[in-house]
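**Q** only geometry, no sequence info:
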């Protein structure tokens, strides 16, 4: 924590070329790109990095096959290009994933329509690395996934996209990359006011949520990358109007054991025709998503009253051979997509494009807001945003390097055992640092909980090198331990004890840290989500 206090003092003493508000995937990507191009950068986040939409997504890196229905050719092409970039620069975090699309007689999306869509998808993906789609007869589809519903099965298709099993790590590595390039990054620092004078934003007044102290931060340009909170931040600057029309995406995580599908299923809901996914994930299956308007606090979003039951029923209809009863549901979660406001349009028809808003006309020169976008396109969003920042600074922009520079430096250690393979899948070239801690102190090689392979050394590494401040930071956004069957509850006391040793907490604070973790998990990974 002493390093954080020093960073906060430095932030208050300097004037930065760029202050980025919001430490989700877009803000983290902007901070890294800007720092790599030589700008002085401060990144602040009111909660933890990746806390908002980033870690509550379906975790897919894709062009968006569904967007072809709305003729979003450019968006799909951009997504497929960015998918290829991420597979190359972050191969341990972004991995190819095969999808199976079963087609049923009488469905909303007929065989010819899906075939045409996949042909276009392949065409737009020309020059990328993944194989083209394959057409399959009903027997071949059933053979690939025996648990599938065979009633009225017409056939199907197999195609490749990608996924990021740990999107919170993708976000964090951008934050760490920004810091390594010279940026300052502070979580739990909330922008409470943007001070403007003479038609320009002059400073950001921020409150440290760990100490309640306020600090004034000076920057020549400010980027509002707060996702579904964009309008809230703008109101703190005196701006009016709504630019975000957020929609809620709910998911359930189910444990099907060995009876679940071995590849991702992209299916059509029988009750309303909406597309949804069933994705193998960390030994479980992720089922989602919904797409409904949301007008509440994005930080308190929960699955809708019927969302979990709807997803479970639709998954059971597609996979009658899988044990998809209520007892299979481990928990549900939801996030808010920061889509552009579009009055009168159905949620599924709102564009997933991103937009950069300048606020000069509102007397807020030097302020840029990012509206929209999705996980796959974060790097491109950052590239465009940083180019605009340079224009506002009146400086020539050096070339962007993020399309070719590896996200994580160094080579991964040889994966000779299951633990090393697991750590490499999370840390890539940084895995050796975690293994070294376990070698120095063998007690740190012990598992954090019986439901997963994560070890104590990961918690220590998070505290020393990954800007973690709380138990939830470690279990939910530095390691995947919080997504285990127990939601990290079994690991929380041990992680709190390890953080107490690192940060000098007393017994009362350590106990409070465990309680705070339980509160956060109960508010985000919901076990009473209304499944009958």
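**A** Nice, thanks for sending it over. Quick caveat: nothing in here was measured; it's all calculated off a predicted structure.

**Q** from now on I want contacts and neighbour counts done on CA atoms only, so please keep to that.
**A** Noted.

**Q** the nearest residue to residue 229 once chain neighbours are set aside: what's it in contact with?
**A** Closest residue in space to residue 229, ignoring its immediate chain neighbours: residue 298 at 7.2 Å, by C-alpha to C-alpha, 6 or more residues apart in numbering. Shown in contact with residue 298 (C-alpha atoms under 8 Å, 6 or more residues apart in numbering): 52, 228-229, 335-336.

**Q** could I get those residues in CSV, plus columns for distance to residue 39, neighbour count and secondary structure?
**A** Output for these, formatted as CSV (distance: C-alpha to C-alpha, whole Å; neighbours: other C-alpha atoms under 10 Å; DSSP: H, G, I helix; E, B strand; the rest coil):
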residue, distance to residue 39, neighbour count, secondary structure
52, 26, 27, coil
228, 26, 28, helix
229, 25, 19, helix
335, 32, 29, strand
336, 31, 31, strand
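
**Q** make TSV out of these and add distance to residue 354.
**A** Below are those laid out as TSV (distance: C-alpha to C-alpha, whole Å):
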residue	distance to residue 354
52	17
228	13
229	15
335	18
336	15
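
**Q** what's the most distant pair in those residues?
**A** When the contacts of residue 298 are compared pair by pair using C-alpha to C-alpha, the two farthest from each other are 229 and 335, 12.3 Å apart.

**Q** for the stretch 201-350 of the chain, which segments are assigned as helices?
**A** Assignment of helices within the stretch 201-350 of the chain using DSSP state H, counting those that start in this stretch yields the ranges 230-235, 307-318.

**Q** what separates the first one from the chain centre, distance-wise?
**A** By that I understand helix 230-235. Helix 230-235 sits 21 Å away from the centroid of its parent chain (C-alpha atoms, centre = their mean, to the nearest Å).

**Q** identify the residues contacting that helix?
**A** Residues beyond helix 230-235 that count as contacts (C-alpha under 8 Å, 6+ apart) turn out to be 191-193, 224, 226, 240-244, 369-371.

**Q** redo that, cut-off 10 Å
**A** Outside of helix 230-235, the residues that reach it under the criterion C-alpha atoms under 10 Å, 6 or more residues apart in numbering are 21-22, 190-194, 224-226, 237, 239-245, 297, 338, 359, 364, 367, 369-371.

**Q** just the buried residues out of these, in ChimeraX syntax.
**A** Applying 16 or more other C-alpha atoms under 10 Å to the contacts of helix 230-235 leaves a buried subset, and the ChimeraX line that selects it is:
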select :21,22,190,191,192,193,194,224,225,226,237,243,244,245,338,359,364,367,369,370,371
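
**Q** put this beside the first:
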């Protein structure tokens, strides 16, 4: 189902909703899908693009959180492991099982016997659905056969277990589409600027400004700066790092709920970091980190530092990159990785619930809670990408208890019904002229909706080369059916060239802007402005290099 932004804007102004959700990240989109699945009338307004914040800046793992077992947070781990297995089934094109190697060295805080017990629990929580993907323990020589680049000195063994990897931004955008298909009204670039209250001071709606009106892709509607009212019985603040800001729009005296911490990741070509599997590793200070393969690339992270600046602009800094490079050098000393090998980097914020003390960020719970303000505004704080469906079920149960007992939502995500196999991709390659490796890329990102994407491929696209042809078709699809409104929406989140190409999408930016412009009616000046804005964001991603 295509998402029509202009129509959705009109619906926002015409209806009264059961639930209005502020925030189009994975939490807001997941709650919208669950509530709409139960027959509630739902709207979502997002101030920027879907997944523009934390939901596109994670470690891109769907995992149980093995380290939380040590903290005895068994409920959180069990929930995450069960949800991991569910997403492997419901979104096979976006969530893929991946073997992880967890090496143990002399002097590590967690001995091998303790890791063995943890992995046994991990598998037990997954149940029979894990099948043959159960953990095994490795002797040092077996570890090095699996991952030859790992440090040999002091190696006493490893555990090898299964978790999953994902494309977090595409997962979020796809969940938002699924919510729309269930009847939710979802709109990006719709910023909440205030609340509407009744005579008792209870929230009955919000004032929203269309940030694209007048000069964006949708002409007409509200003029720039003009706010309109959206009415709803209940309002949920699911804005992640912005939750405290939204609470202060309701009540300037609202106490702070969150402690924001920043995590960064750096990416390389697989040639420079030739991982065979994902590796659970330790940083120089003993912190658990990951090195993860992703097609022809690999990435590593993450940091965990307190963040007090603008939530809209977290960036990797030189010290962050040095820390991750030091961890890689410690674990893969022969790889010789340095700053010049980094092709991309990203920073995200964890909206952790402030425990009210000075504990280390890594010791703060990743669980979530709901808070009711005196005005009736409901805020969700905390949470994990992996457990978004379980969070959504619990939140709707609590906010609308009369809907409890509704059938579980086990519908595969768009694209996840039957992703095409190799023979089908080769047939499409022969039919379209697009090389099979480009079709594999489309299948990894769009699943069984590949043919809908190929419906936007034009014969003249192939003259620009295979990569440009694939990007042109995919960004047209993103603009026409996934509410991508800017070039950055497309190349950072829908068609993620910014992170996963050696030129960060520079070589296809003009092609992509021209293709999106055909769908959205951009003139030459608008196309040039989109390209300039995108290239500026790419440059900002690499700003840390100046300090090195």
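**A** All right, it came through fine. All figures in this text were calculated on a predicted structure; none of them were measured in a lab.

**Q** what span of structure 1 lines up against stretch 478-495 of structure 2?
**A** The counterpart of stretch 478-495 of structure 2 in structure 1, using TM-score structural alignment, spans residues 462-479.

**Q** and that stretch, which residues are buried?
**A** Of the residues in stretch 462-479 of structure 1, those buried under the neighbour-count criterion (16+ other C-alpha under 10 Å) are 462-464, 466-479.

**Q** first-to-last residue distance for it?
**A** With C-alpha to C-alpha, to the nearest Å as the measure, the ends of stretch 462-479 of structure 1 fall 9 Å from one another.

**Q** could you do stretch 285-298 of structure 2 as well?
**A** Across stretch 285-298 of structure 2, first to last residue, C-alpha to C-alpha, it's 22 Å.

**Q** same question, stretch 484-495 of structure 1
**A** The separation between the terminal residues of stretch 484-495 of structure 1, taken as C-alpha to C-alpha, is 15 Å.

**Q** trace the residue nearest to residue 229 of structure 1 over to structure 2, please.
**A** Aligned against structure 2 by TM-score structural alignment, residue 298 of structure 1 finds its counterpart in residue 311.

**Q** try residue 141 of structure 1
**A** Structural correspondence for residue 141 of structure 1 with respect to structure 2 (TM-score structural alignment): residue 143.

**Q** report how many residues lie close to that match.
**A** 24 (other C-alpha atoms under 10 Å).

**Q** and it, how far is that from residue 276 of structure 2?
**A** From residue 143 of structure 2 over to residue 276 of structure 2 the distance is 11 Å, taken as C-alpha to C-alpha.

**Q** need the overlap of contacts for those two.
**A** By C-alpha under 10 Å, 6+ apart, the residues touching both residue 143 of structure 2 and residue 276 are 101, 149.

**Q** rewinding a little: for residue 3 of structure 1, find the nearest of the helices of the stretch 201-350 of structure 1.
**A** Taking C-alpha to C-alpha as the measure, the helices of the stretch 201-350 of structure 1 were each checked against residue 3 of structure 1, and helix 230-235 came out nearest at 27.2 Å.

**Q** average offset of that closest one relative to structure 2?
**A** Between helix 230-235 of structure 1 and its aligned stretch in structure 2, the superposed structures give an average distance of 0.5 Å (mean C-alpha distance after the TM-score superposition for structure 1).

**Q** may I see the buried residues of that helix?
**A** Applying 16+ other C-alpha under 10 Å to helix 230-235 of structure 1 flags 230-234 as buried.

**Q** out of these, who's nearest residue 317 of structure 1?
**A** Nearest to residue 317 of structure 1, judged by C-alpha to C-alpha, of these is residue 230 at 38.4 Å.

**Q** need the counterpart of the closest one in structure 2.
**A** In structure 2, residue 230 of structure 1 lines up with residue 243, judged by TM-score structural alignment.

**Q** how far away is its match from residue 342 of structure 2?
**A** 33 Å.

**Q** what ranges do the strands span in the stretch 201-350 of structure 2?
**A** 203-210, 227-237, 258-269, 278-282, 288-294, 297-301, 305-306, 344-353 (DSSP state E, counting those that start in this stretch).

**Q** out of these, nearest to residue 536 of structure 2?
**A** With C-alpha to C-alpha as the criterion, residue 536 of structure 2 lies closest to strand 344-353 of the strands of the stretch 201-350 of structure 2, at 14.1 Å.

**Q** how big is the angle separating that closest one from strand 297-301?
**A** Angle, strand 344-353 of structure 2 to strand 297-301, by axes from the mean of the first three to the mean of the last three C-alpha atoms, to 10 degrees: 40 degrees.

**Q** show me what whichever helix or strand comes after strand 344-353 of structure 2 is packed up against.
**A** Helices and strands here follow DSSP states H and E; after strand 344-353 of structure 2, the next one along the chain is strand 368-372. Based on contacts counted as 3 or more C-alpha pairs under 10 Å, 6 or more residues apart in numbering; DSSP states H and E, the elements that strand 368-372 of structure 2 packs against are strand 227-237, strand 344-353, strand 378-382, helix 388-399.

**Q** what range in structure 1 matches strand 368-372 of structure 2?
**A** Per TM-score structural alignment, the counterpart of strand 368-372 of structure 2 in structure 1 is residues 354-358.

**Q** next, the buried residues of that stretch.
**A** Buried-residue list, stretch 354-358 of structure 1, by 16+ other C-alpha under 10 Å: 354-356, 358.

**Q** mean per-residue distance, it to structure 2?
**A** Mean deviation for stretch 354-358 of structure 1: 1.4 Å (mean C-alpha distance after the TM-score superposition for structure 1).

**Q** so the residue nearest to residue 467 of structure 2 when sequence neighbours are not counted, which state does it fall into?
**A** Across the structure, with C-alpha to C-alpha, 6+ apart as the measure, the residue nearest residue 467 of structure 2 apart from its sequence neighbours is residue 438 (6.9 Å). Assigned with DSSP: H, G, I helix; E, B strand; the rest coil, residue 438 of structure 2 falls in the helix class.

**Q** rewinding a little: just checking, what packs against the strand or helix carrying the match of residue 141 of structure 1?
**A** With elements taken from DSSP H and E, the one containing residue 143 of structure 2 is helix 140-146. Helices and strands touching helix 140-146 of structure 2, by 3+ C-alpha pairs under 10 Å, 6+ apart, are strand 95-105, strand 136-138, strand 155-166.
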